[in-house]
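1. Whatever this is, show me its structure:
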Amino acid sequence: MSDERFELSRRNALIGLGTVGAASAGAGLGTSAYFSDEEEFTGNMMTAGELDLAVDYVVHEEQGSAGSYTVNSFTDEVNGTAAGEDLTLDGDGTAMSQTLADVKPGDHGHSYFCVTIDDNPAYVWACGELTGTSENGYTEPEPEDDNGEGELEEEILVDVTYCELNDAGERTSTGETILSGSLREVLGTLQAGVPLDGTGDGDAAAGGQAPFAGTGGDDGANPCLCFDWELPTTVRNGIQGDSLEFDLSFHAIQSRHNDGAQNPCADETYAADYVNPDGIGQPIPDGVARVDVSYGDEAVAYRITFDEPDGSQYSLADPNFASANFSMPFDLDGDGTYDYQVAWNAQGNDAFRYSGVESGPNWEKDTGTGWSAVPSSIAASKSGTQAVIVVPRSDLATGGNGYVFGLSASAGGEQPYVGIPVGGPYSGADNFTSSENGQNATLQ
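-> Next comes the predicted model:
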């Protein structure tokens, strides 16, 4: 397979705004939420797409002396009182909204989502996006952080797990963990796209996940998703006045004639075949690397997938295979020189590291500065054969809408390797800091 580029419209990716994919092949719904410790929590608006995807949900916030708030579509109740309408999201445009005031340390809540696929089985994906952060109406000591961006998304802790609910929307059991971390980290991974597994496997990869059962078969019940969040009591006053907005959406793609690998959260996909030098003793035949790019209002997410045949003896995503590593460089303003790179396993410790470019030019990793910790503004994580790197959109907008990036993965020496674009994003010019061989891209 040659270097390929596939596009999915932004409109199709943001199902939370009421759009869906191809008729009968895809459906979606979404939520918008607004957290604030200043005045209000508005939004959490949910609209459904087509009738072949329905979702029941429970949303609950607990705020100590300020009280609690619950919406339950299983019982069609708001705060225990009949809503007078069917709250299940089934494609008829039903909307749910909620208001939460004064998010404070110690507050917590949960959201449960249970997907029903009408008739035929379907692959289900969860997508998300941090759409805005700000510092509003703060009181001291908030001014100690004057970057204009809120820290609330870094302080709220989130666990996303599979779970089971009873007919009243009460959780009866908790299954495997899908995501865990700060709200910012979780939303970054969701922005890149998370394939959900119909059997509740928390480690299922795209293309290897089980579809969700449809109502027309006898495959049993589907797992639900449970989002548990809390603002720890140890959080200091730096979050006073901070607010954030985010979207969460679900997509269903019929499993018939599909393998589940298509990422409906992505705006663009780049792919390239592995290269196995002649005569090597540890080849990875038929391997393909893919990078799914999802453009958001606040960040851009890159989902990296090493698609290797079942039963492969070796993997470029295995930190114990030879000198396996990968890196993603970025030329933020398209001026011909990379500005920084984020790399995995570069020092053989199964971790992500960061290197900028010094005048000269030279990569910091090749000078006395060496590799550095990944800055807090960048998120990087890896699980199995998939990784996610999330960078601020403002970085990539340094020189306008155009920028350059790439992917280079290898096991070192005479071992398999792959590059996006084909051949790899690095050249020998300017001590390998030149972006002349990188992938040109445009912010969407």
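2. switch to C-alpha atoms for all contacts and neighbour counts from now on
-> Noted.
3. Number of residues surrounding Glu230?
-> Applying other CA atoms under 10 Å, we find 22 residues neighbouring Glu230.
4. swap in Gly148?
-> Other residues close to Gly148 by other CA under 10 Å number 12.
5. Ile117 too?
-> 24.
6. Surely it and Asp56 touch.
-> No: in this structure, Ile117 is not within contact of Asp56 by CA atoms under 8 Å, at 11.6 Å.
7. Other residues contacting the lengthiest helix in the chain?
-> Ranked by residue count under DSSP state H, the longest helix found in the chain is helix 183-192. Helix 183-192 is touched from outside by 126-130, 153-158, 179-180, 246, 265-266, 292-294, 296, 299, 301-303, 379, 388, 390, with contacts defined as CA atoms under 8 Å, 6 or more residues apart in numbering.
8. switch to 6 Å and redo it
-> Cys127, Gly128, Glu129, Glu153, Glu154, Ile156, Leu157, Val158, Ser294, Ala301, Arg303 (CA atoms under 6 Å, 6 or more residues apart in numbering).
9. Could you identify the helix or strand that succeeds that helix?
-> strand 194-196 (DSSP states H and E).
10. Report the angle between the helix or strand that comes right after that next one and helix 183-192.
-> Per DSSP H and E, the first helix or strand lying C-terminal to strand 194-196 is strand 224-230. Strand 224-230 runs at 150 degrees relative to helix 183-192, counting by axes from the mean of the first three to the mean of the last three CA atoms, to 10 degrees.
11. list the helices and strands strand 224-230 packs on?
-> Strand 224-230 sits against strand 108-117, strand 157-165, with contacts defined as 3 or more CA pairs under 6 Å, 6 or more residues apart in numbering; DSSP states H and E.
12. Could you report the distance from Leu407 to Met46?
-> Applying CA to CA, to the nearest Å, the value for Leu407 to Met46 is 36 Å.
13. let me fix that: Asp145
-> With distances taken as CA to CA, Asp145 is found 33 Å from Met46.
14. To compare with the earlier structure, here is another sequence to fold:
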Amino acid sequence: MSEDSKLPLSRRKLLGTAAVIGGAGALGGAATTSLLWDEEKFGNADNPNVLQAGELDLKVDWEGTYYNWIDNPTFSSNDVEDPAVVVEEGPNLVDQPGPIINLQDVKPGDVLEVTQSAHIFGNPAFLGWHYEEHADTDNGITEPEDKVNGHDPDQSDGTEDGDLDEYLQVVIWYDDGDNLPDEVLPDITDGDGNEGDELVIDEEEYVMDVASIQSAADAFGGADPVVYAGNLAGLDGANVRFDARDSNSGAVAEEFPDTACYQNSVTEYIAVLVWLPTDIPGVNDNIVQTDRLEFQFGFDAIQCRHNVGNDGLPMDDTIADADAENNANSPEGGTTTPDPT
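-> Next comes the predicted model:
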């Protein structure tokens, strides 16, 4: 090749030509290039990864006696396996799904004792109890003077509502499950000095002793096993958190020591005494005639995990929200829980 036939190529032009040739080669080989890839999986259809929510289940049983000075009928959660079961001449019970106690003829001197057992299954939990009144009324006029003067039936005695809850006395305490009030009435014996599980109470003497107490707060306030002592009106809207450290039967959760949290798979016994004193202090016994009181009470449980920081308090806010949601979505519907504040 002669010198005249040579094309003047600079270094920049040579690099540019090489780039074009390389690009063409890449394009030309794309149709035959193999695709290389890799994959890692954790779990498959035969051995999948699993996330399962925790479980918390609360079961409640009860057993009680209504001392009416006639036949002292007993009742228990076993009585309401069939919703049609009614305890004759005692508290009428309906399964809905807990006990509904219907006392039609409460008299001064009557005593109601109920031992309730709460069983926690699944996770450790804080345990609580709530009471809410739905109706409190004079339920008619029994005084003829008021009827003649045209007074409102619910103000027949000068008050705006019923008075039964003001005079019904109540004490709630940590029990050992024996349906005996020896924790709060330690002086009760069977005459032979027996105590505890060997104690055999003379029912008539027992009822007379309780019914003669005019003030539960004065008689039982401050005692170690007592959760509440006072009149029934003082419980309205209350949300009580129980404390496993004070229990006579439950146990503190091993995972959450030094807290009020209950170990799962244990039972807590809470006993309740309610009575109308034989001598209502300061007023004529007629003030409670025909009064009607409608209420509900129940146990509450909330898991301890994530609630230990405040030792499960306040239970009322959490439980009230959950209770309102459950009631709204229940088949009955329409039942609301009041603002705990």
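15. Mark which of the contacts of helix 183-192 of the first structure are part of helices, please.
-> Using DSSP H, the contacts of helix 183-192 of the first structure in helices are Glu153, Glu154.
16. Between the contacts of helix 183-192 of the first structure, which sits nearest Phe227 of the first structure?
-> The nearest member of these to Phe227 of the first structure, counting by CA to CA, is Val158 at 6.8 Å.
17. Which residue in the second structure aligns with the closest one?
-> Matched by TM-score structural alignment, Val158 of the first structure corresponds to Val170 in the second structure.
18. could you redo the helices and strands packed on strand 224-230 of the first structure as a markdown table and give each row distance to Asn237 of the first structure?
-> A markdown table is the format used below for these (distance: least, CA to CA, whole Å):
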| stretch | distance to Asn237 of the first structure |
| --- | --- |
| strand 108-117 | 17 |
| strand 157-165 | 16 |
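19. what's the closest of these to Leu196 of the first structure?
-> strand 157-165 (9.2 Å).
20. That closest one vs the second structure, average distance?
-> Mean deviation of strand 157-165 of the first structure from its aligned counterpart in the second structure after superposition (mean CA distance after the TM-score superposition for the first structure): 0.5 Å.
21. Now do that strand against helix 183-192, angle only.
-> 60 degrees.
22. which helices and strands does strand 157-165 of the first structure pack with?
-> strand 171-182, strand 224-230.
23. Following superposition onto the second structure, what is the mean distance for the shortest one?
-> By that I understand strand 224-230 of the first structure. Mean for strand 224-230 of the first structure is 0.7 Å (mean CA distance after the TM-score superposition for the first structure).
24. matching residues in the second structure for whichever helix or strand comes after that strand?
-> Scanning forward in sequence from strand 224-230 of the first structure by DSSP H and E, the next helix or strand is strand 242-254. Mapping strand 242-254 of the first structure onto the second structure (TM-score structural alignment) gives residues 291-303.
25. Mind checking which of the contacts of helix 183-192 of the first structure are buried?
-> Cys127, Gly128, Glu129, Glu153, Ile156, Leu157, Val158, Ser294, Ala301, Arg303 (16 or more other CA atoms under 10 Å).
26. between Leu407 and Met46 of the first structure, which one's more packed in?
-> Ranked by neighbour count (other CA under 10 Å), Leu407 of the first structure and Met46 place Leu407 first, with 29 against 25.
27. Trace Pro225 of the second structure over to the first structure, please.
-> Pro225 of the second structure maps onto Glu176 in the first structure, by TM-score structural alignment.
28. which non-adjacent residue is nearest that match?
-> Excluding its sequence neighbours, the residue lying closest to Glu176 of the first structure (CA to CA, 6 or more residues apart in numbering) is Gly202, at 5.2 Å.
29. count of neighbours near Thr318 of the second structure?
-> 12.
30. Let me see the contact set for the residue nearest the centre of the second structure.
-> The second structure has Asp300 as the residue nearest its centroid, 1.4 Å off, counting by CA atoms, centre = their mean. Residues near Asp300 of the second structure by CA under 6 Å, 6+ apart: Leu127, Gly128, Trp129.
31. The first one: which element?
-> Leu127 of the second structure is part of strand 125-137 when elements are defined by DSSP H and E.
32. any idea which helix or strand comes after that strand?
-> helix 144-148.
33. Which neighbouring elements make contact with that following helix?
-> By 3+ CA pairs under 6 Å, 6+ apart, helix 144-148 of the second structure packs against no helix or strand.
34. and the equivalent of Tyr112 of the first structure over in the second structure, how many neighbours?
-> Counting by TM-score structural alignment, Tyr112 of the first structure lines up with Thr115 in the second structure. Per other CA under 10 Å, the neighbour tally for Thr115 of the second structure reads 25.
35. Distance-wise, check the nearest residue to Thr115 of the second structure once chain neighbours are set aside relative to Ala229 of the second structure.
-> Leaving aside its sequence neighbours, Thr115 of the second structure sits nearest to Ala271 (CA to CA, 6+ apart; 4.2 Å). From Ala271 of the second structure over to Ala229 of the second structure the distance is 12 Å, taken as CA to CA.
36. Over to Val111 of the second structure?
-> 15 Å.
37. And what about Ile21 of the second structure, helix, strand or coil?
-> What DSSP: H, G, I helix; E, B strand; the rest coil gives for Ile21 of the second structure is helix.
38. ok, it to Leu27 of the second structure distance?
-> 10 Å.
39. same deal with Asp209 of the second structure?
-> 104 Å.
40. What of Ala320 of the second structure?
-> Taking CA to CA, one finds Ala320 of the second structure at 70 Å from Leu27 of the second structure.
41. The two - which one has more neighbours?
-> Neighbour count, other CA under 10 Å: between Ala320 of the second structure and Leu27, Ala320 has more, with 19 against 9.
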